[in-house]
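Asks: Provided below for reference: sequence and predicted model.
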Amino acid sequence: MTTVFFAAKVLKGSHWRIGNGSMGSIYKDRWLPCPSTFKPCSLPNIGDCASVNQLKSPSGGWDVDLIKSVFFQVDVDSILSIPPCSTLTNDVLVWHFDLYGRYTVKSGYWVGRSLLNGPSSSGLSNVESW
């Protein structure tokens, strides 16, 4: 039971770092750099199973016009903050709370503590204030 709980908490802090964008669904997978959900808040306008690579132009950059026409502004800003990457680079699952995307016991501990304790009196989570 503890292992399942721990694995679920680790997944809450992980998301896909986009390379070629083939990792899966725009709306179902965790890929945006926003720790609340790592998912778009916009309604599915492209299709539930559309993949991130469908948001890219043939040159490998983001299709800005398509993104602006389909997503809420908060999602547009989040998507466009992701640097475009080579079509040869695979998507990689990363830990959000480490500069290099690596999970460590220390960072997992602090995120776990913040999830248990909730927001601090400053309004910031323990992770943010740490």
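Replies: Sure, I can see it.
Asks: Please count neighbours and contacts with C-alpha atoms only from this point.
Replies: Will do.
Asks: buried set for the longest helix anywhere in the chain?
Replies: Assignment by DSSP state H gives helix 105-117 as the longest helix of the chain. Under the neighbour-count criterion of 16 or more other C-alpha atoms under 10 Å, helix 105-117 has 107, 108, 110, 111, 112, 114 buried.
Asks: Which stretches in the chain count as helices?
Replies: 2-12, 64-70, 73-80, 105-117, 126-129.
Asks: Hmm, residue 67 is touching residue 54, no?
Replies: No: assessed by C-alpha atoms under 8 Å, residue 67 is found out of contact with residue 54, at 9.9 Å.
Asks: Could you list the buried residues of stretch 43-60?
Replies: In stretch 43-60, the ones that count as buried by 16+ other C-alpha under 10 Å are 50, 51, 52, 53, 54, 55, 56, 60.
Asks: Second structure follows, compare the two:
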Amino acid sequence: MRCDFLEANDCPNSSYVWKSLLAAQPILKKGRCWRVGNGASIQVLKDYWPPNQPTKKVLFQPEDEIWEWRVSDLIDWQNHQWDKEIIEALFHLFDVKAILKVPLSRRVVQDALVWTLTKNGRYTVKSGYHVAKQMRKEENHSGECSVQRANNPI
């Protein structure tokens, strides 16, 4: 089965190189977010796209979930702006505010995955390293344990 790298899984007979690449997945997932262009590539409830949300996702599931729902379905193409009426009718107020803050492109361009932790939206090893350090710190403080952890460098 073909899928996006960020959705790929390991399998028992995968190579050391593939396992090494997959080790970077959590870091990449932590800093990624979709930049809305035409909205056709972005799934409303599954993808990470409202960058001003804590999780970069819609937080409250709407009562009416539409199959294959795309961000493009929430855009008023006549006026090139969010369809505020539809958004307010379907989403929790917290999500409405977050969605309406997402800037829309005046040009109809493709959606793009961006790295939210640099100003230009591009991944750098330095920014990835900082994410890895932060994740390690969170992991070490997630719970107390009587067993001493091995010193595992990033």
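Replies: Sure, I can see it. Here the structure is a predicted model, which is why all the values come from computation and not from measurement.
Asks: Now the TM-score, please.
Replies: With the length set by TM-score structural alignment, normalised by the length of the first structure, the two chains reach a TM-score of 0.82; 120 aligned residues with a C-alpha RMSD of 2.0 Å.
Asks: one step back: between the buried residues of stretch 43-60 of the first structure, which is closest to residue 98 of the first structure?
Replies: For the buried residues of stretch 43-60 of the first structure, the residue nearest residue 98 of the first structure by C-alpha to C-alpha is residue 52; the value is 23.3 Å.
Asks: Quick one: residues contacting the residue sitting nearest the centre point of the second structure.
Replies: Geometric centre of the second structure, nearest residue: residue 48, 2.9 Å, by C-alpha atoms, centre = their mean. Taking C-alpha atoms under 8 Å, 6 or more residues apart in numbering, we find residue 48 of the second structure in contact with 32, 33, 34, 55, 56, 57.
Asks: Just give me the match in the first structure for the fourth one.
Replies: What it means is residue 55 of the second structure. Matched by TM-score structural alignment, residue 55 of the second structure corresponds to residue 37 in the first structure.
Asks: any idea how far residue 119 of the first structure is from the counterpart of residue 97 of the second structure in the first structure?
Replies: Structural alignment (TM-score structural alignment) places residue 97 of the second structure against residue 77 in the first structure. Going from residue 77 of the first structure to residue 119 of the first structure by C-alpha to C-alpha, to the nearest Å gives 25 Å.
Asks: Residue 22 of the first structure now?
Replies: On the measure of C-alpha to C-alpha, residue 22 of the first structure and residue 119 of the first structure end up 35 Å apart.
Asks: Then residue 2 of the first structure?
Replies: In terms of C-alpha to C-alpha, residue 2 of the first structure sits 23 Å off from residue 119 of the first structure.
Asks: Check residue 91 of the first structure too.
Replies: Distance, residue 91 of the first structure to residue 119 of the first structure, using C-alpha to C-alpha: 32 Å.
Asks: Enumerate every residue touching the nearest residue to residue 100 of the second structure once chain neighbours are set aside.
Replies: Spatial nearest neighbour of residue 100 of the second structure, excluding adjacent residues (C-alpha to C-alpha, 6 or more residues apart in numbering): residue 82 at 6.6 Å. The contact partners of residue 82 of the second structure, by C-alpha under 8 Å, 6+ apart, come to 74, 75, 76, 100, 104.
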